[in-house]
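Engineer: Sequence first, then the predicted structure:
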Amino acid sequence: MIEIELLEKYDAVRKCYKKSEIIFEIDHLATHYYQIISGAVKMNNYNDEGREFIQGIFYANQSFGEPPLFLDRTYPANAEAVEDSELLCISKNNFLKLITENPAISINIIEILAQRLHYKSVMAAEISTHDSEHRLLQLFDYSISYLNFKKDNNGYAIDLTRQQIGNLTGLRVETVIRTIKTLEKKGELKIINRKVYR
């Protein structure tokens, strides 16, 4: 992502958030660019019944919540720390100045936003037209490609809880658990010490 030294040159500030602490809320005006130094952050919404839908989970060296900065719009989701996290925050004006004065960073941001738009398009199609097995495999393959999940002798460890998988795919946790077991029987996944590997 953007080098820490460069962000600090444009007056970025380090902020720490505890697990479950809200970073920003839906419908609030976007005022800052956020980049994760350590920890993890999820962007989420809740339906009228209180069920969570996770728009995305972001990890160290990733940013989140940028689109409203370019549109003068409010955030379409909440941002919440998944674990204790340290972030770099830079004001919208300083962020826009940074990308104007550093064209290579602008290209990098465009690529990241295009990647996320592609993911949203793929997952929207998955949720509306595909069965649970297909949804999980698509999510896992995307996560392996773009979230830098670690590979060991067992394959890629899917570093998501069953609840997070459900909230990312629109499935109930019970369905996620059943589907993972079915995919294991089909040889698509491995389950070792309750951890899912692809």
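Structural biologist: The structure has been received and is ready for your questions.
Engineer: switch to C-alpha atoms for all contacts and neighbour counts from now on
Structural biologist: Fine.
Engineer: longest helix anywhere in this structure?
Structural biologist: The longest helix of the chain (DSSP state H) is helix 103-129.
Engineer: Around E86, how many other residues sit close by?
Structural biologist: 19 (other Cα atoms under 10 Å).
Engineer: And for E174?
Structural biologist: The tally of other residues near E174 (other Cα under 10 Å) stands at 11.
Engineer: which SSE is it in?
Structural biologist: helix 173-185 (DSSP states H and E).
Engineer: Equivalent analysis for L168, please.
Structural biologist: helix 162-169.
Engineer: what's in contact with stretch 144-161?
Structural biologist: The contact list for stretch 144-161 (Cα atoms under 8 Å, 6 or more residues apart in numbering) reads F58, Y59, F140, S143, K190, K195, V196, Y197, R198.
Engineer: ok, second structure coming up, stack it against the first:
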Amino acid sequence: MTIINLSDKTHIVLKGKELDNNCASLFLESNYNWLDDFIVSFFEKPECSLYGWGPIQTYPPYTVILRQDMPSNAVYYIKTGTVKLMWSDKDGRELIAGLRHKNWFIGAPSVLLNKPYSFTVKTITECKMRCISTNNFLKLISTNFEFTLHLMKMLSQEIYNHGRKIVIFGCIPARDRLKILLRNFISSIENHGDFRNKMKICLPLTHRELAQIIAVTPEHLSRLLKYLEKQNIIKREKDGIILLNLLYFQNSDQ
């Protein structure tokens, strides 16, 4: 049995194979994966430092990058890794607002609007990032038209994805949303060439956060996991989930 600790991986690839169900396909497409050749090449060039981007910094899992309601004094570019966006109320109750992956900018909307950060951003895997101050970022977008155009595309993608997710949660049953979420993790393991008939994944999210991502209560998530366990599809352990029947996650009609 292969044991995969996703917190130790450089990044999680949340991209599954194409599903027959249109709504399920929308669910996969609504993940915040972003690939822009211009942005990738921009950060490979030495001159990006001339605009004020700092060197690549490595952040271990569970490092807070930005804090909710703090002044927006910097923008970060995720070169590799995955972060979670969290919102908390005045009583300290937290809600996970989503995940962001490599090639994404975090903090940019708050900087552009001159408002405090709307979320706390915390790494859930090891992340490599570059940082730029607010002043330098605003100078960059006012002097580099091509960079600004691609930044606008990314921010538009975020709005587009958010609208799709609202519709998605109304047309995909909770059990299928959980199935697709776990399938996403399996896909990332397959891409690393270490695939077995049975494997254990150590998810970098809490039970409550997993429930929030698929828009169910923690209690209902427990019932869904219990159902999968009774069907001998998974086996739960304290530090992860053993996937016993990978074919279940590969098929979209079960």
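Structural biologist: The structure has been received and is ready for your questions. The model shown is predicted, which means the values in this text are computed figures rather than measured ones.
Engineer: Please state their TM-score.
Structural biologist: Superposed pair, TM-score by TM-score structural alignment, normalised by the length of structure 1: 0.70. Supporting alignment: 187 aligned residues with a Cα RMSD of 3.7 Å.
Engineer: related to what we said a few turns ago, show me what the helix holding L168 of structure 1 is packed up against.
Structural biologist: Using 3 or more Cα pairs under 8 Å, 6 or more residues apart in numbering; DSSP states H and E, the elements in contact with helix 162-169 of structure 1 are strand 52-59, helix 132-146, helix 173-185.
Engineer: from those, which stretch is densest packed?
Structural biologist: Highest mean neighbour count of these: strand 52-59, a mean of 19 (counted as mean count of other Cα atoms under 10 Å).
Engineer: Work out which residue lies at the spatial centre of structure 1.
Structural biologist: Most central in structure 1 under Cα atoms, centre = their mean is I57, positioned 2.3 Å from the mean C-alpha point.
Engineer: and C23 of structure 2, how far is that from A215 of structure 2?
Structural biologist: Separation of C23 of structure 2 from A215 of structure 2 (Cα to Cα, to the nearest Å): 15 Å.
Engineer: wait, I meant P60 of structure 2
Structural biologist: In terms of Cα to Cα, P60 of structure 2 sits 28 Å off from A215 of structure 2.
Engineer: same check, this time on S41 of structure 2
Structural biologist: From S41 of structure 2 across to A215 of structure 2, the span is 36 Å (Cα to Cα).
Engineer: When these two are compared, which one has more neighbours?
Structural biologist: Neighbours were tallied for S41 of structure 2 and for A215 using other Cα under 10 Å; the higher tally belongs to A215 (15 against 10).
Engineer: dump the residue contacts of that one.
Structural biologist: A215 of structure 2 sits next to F169, A174 when contact means Cα under 8 Å, 6+ apart.
Engineer: Which residue in structure 1 aligns with it?
Structural biologist: Under the alignment (TM-score structural alignment), A215 of structure 2 pairs with G170 in structure 1.
Engineer: What of P61 of structure 2?
Structural biologist: Aligned by TM-score structural alignment, P61 of structure 2 pairs with K19 of structure 1.
Engineer: residues contacting its match?
Structural biologist: K19 of structure 1 sits next to E80, A81, V82, E83, D84, S85 when contact means Cα under 8 Å, 6+ apart.
Engineer: Using JSON lines, lay out those together with neighbour count, secondary structure and distance to D72 of structure 1.
Structural biologist: What follows is the contacts of K19 of structure 1, written out as JSON lines (neighbours: other Cα atoms under 10 Å; DSSP: H, G, I helix; E, B strand; the rest coil; distance: Cα to Cα, whole Å):
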{"residue": "E80", "neighbour count": "22", "secondary structure": "strand", "distance to D72 of structure 1": "21"}
{"residue": "A81", "neighbour count": "22", "secondary structure": "strand", "distance to D72 of structure 1": "24"}
{"residue": "V82", "neighbour count": "20", "secondary structure": "coil", "distance to D72 of structure 1": "27"}
{"residue": "E83", "neighbour count": "16", "secondary structure": "coil", "distance to D72 of structure 1": "29"}
{"residue": "D84", "neighbour count": "15", "secondary structure": "coil", "distance to D72 of structure 1": "29"}
{"residue": "S85", "neighbour count": "21", "secondary structure": "strand", "distance to D72 of structure 1": "26"}
